[in-house]
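Participant: structural data only, the sequence is not supplied:
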């Protein structure tokens, strides 16, 4: 997926030649302005994250974590498949091949339950209290996913891990 191109096109379609107002908030380590941009009352930064075209960059702020969790739950944008996190990609931690999906080892914002598929094809989920939680990776290309609640996991047909 060409994520940057899809994001730019979505933002262009939303803005559609209307005026955007940006309020500078900070400067990053390279001296670039960090701003919150709005189209009317719509926070464009939050909209991009909610659509799955951008990620909440927790290193600097947690402002858009709820929007990211919603995009992930709905499998919008990048969350519809697998991808390298931009900060990992910049550090050279890239998937070996374009078709290879990275194993996700971070929580999905406020959705900490790991939906794992066993070698036998069983769909099980692990809560943070599971003894195997820290050793369980999520590979979205194999159909594995994150859940926000045990009820959500069960409604999707997953069962709890047995201890």
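Facilitator: Alright, I've got the coordinates. Fair warning: this is a prediction, and the values are worked out from it, not measured in the lab.
Participant: drop to CA atoms for contacts and neighbour counts, all remaining ones
Facilitator: OK.
Participant: could you count how many residues lie near residue 69?
Facilitator: By other Cα atoms under 10 Å, the residues close to residue 69 number 25.
Participant: so how far is residue 24 from it?
Facilitator: 25 Å (Cα to Cα, to the nearest Å).
Participant: what residues are up against residue 151?
Facilitator: By Cα atoms under 8 Å, 6 or more residues apart in numbering, the contact set of residue 151 is empty.
Participant: check it against this one:
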């Protein structure tokens, strides 16, 4: 019985050590940033992809009142405006398929991804984060929700990157 307790304690300690190691792997990036597109920013040469959202691609157009508009460029402009608010702080625990850090980023304490979704210039992506902000933008018919648009993931599939 005593040996079992010791083994159980050892397993628990190993799991806790692994959890601490995983948490310590999180990247922290801070500083002035520039918008690359509607969901990617550049901090000192490192491209950081905003986690939990998907914005239109730069060349993507959407439709409002029967007219096309450059929603991809509008998303980048909105992100650039948000970044002008001061230094950015990002915490990234994973990387995407392009090896960019997937970051939860703030400027002046404001969650940048939430702001982009609230403005209707990005959609909630892969998970439940930002679903409330998306519903709010949709109801208010802001940004993408003022007309029709192809979801960014579908647009990328239809317009693959060329090497």
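Facilitator: Structure received. Computed from a prediction, not measured in an experiment: that's the story for all the values here.
Participant: any idea what the TM-score comes out to?
Facilitator: With the length set by TM-score structural alignment, normalised by the length of structure 1, the two chains reach a TM-score of 0.52; 91 aligned residues with a Cα RMSD of 1.6 Å.
Participant: helices of structure 1, residue ranges please.
Facilitator: Using DSSP state H, the helices found in structure 1 span residues 3-15, 44-50, 65-74, 86-90, 150-155.
Participant: next, format the ones you listed as CSV and append distance to residue 123 of structure 1.
Facilitator: Listed next are the helices of structure 1 as CSV, based on distance: least, Cα to Cα, whole Å:
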stretch, distance to residue 123 of structure 1
helix 3-15, 29
helix 44-50, 27
helix 65-74, 17
helix 86-90, 28
helix 150-155, 9
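Participant: out of the ones you listed, the one nearest residue 125 of structure 1 is which?
Facilitator: Closest of these to residue 125 of structure 1 is helix 150-155, at 7.1 Å (criterion: Cα to Cα).
Participant: quick one: neighbours of the aligned residue in structure 1 for residue 132 of structure 2, just the number.
Facilitator: Matched by TM-score structural alignment, residue 132 of structure 2 corresponds to residue 66 in structure 1. A total of 17 residues lie near residue 66 of structure 1 under the criterion other Cα under 10 Å.
Participant: the helices of structure 1: which one's closest to residue 117 of structure 1?
Facilitator: Going by Cα to Cα, the one of those nearest residue 117 of structure 1 is helix 150-155, 12.5 Å.
Participant: would you mark the buried spots in the closest one?
Facilitator: 150, 153 (16 or more other Cα atoms under 10 Å).
Participant: do stretch 88-97 of structure 2 as well
Facilitator: Buried-residue list, stretch 88-97 of structure 2, by 16+ other Cα under 10 Å: 88, 89, 90, 91, 92, 93.
Participant: give me the contacts around it.
Facilitator: 23, 25-33, 49, 101-108.
Participant: show the residue spans covered by the strands in structure 2.
Facilitator: In structure 2, the segments counted as strands under DSSP state E are 27-31, 33-37, 40-43, 46-50, 53-54, 62-64, 67-69, 88-95, 101-107, 110-111, 123-124.
Participant: and which of the buried residues of stretch 88-97 of structure 2 is nearest residue 156 of structure 2?
Facilitator: residue 92 (23.6 Å).
Participant: quick one on the thing from earlier: separation between the match of residue 132 of structure 2 and residue 36 of structure 1?
Facilitator: Residue 66 of structure 1 is 17 Å from residue 36 of structure 1, by Cα to Cα.
Participant: which residue of structure 1 sits opposite residue 153 of structure 2 in the alignment?
Facilitator: Match for residue 153 of structure 2 (TM-score structural alignment): residue 87.
Participant: no, scratch that, I was asking about residue 117 of structure 2
Facilitator: Aligned partner of residue 117 of structure 2 by TM-score structural alignment: residue 49.
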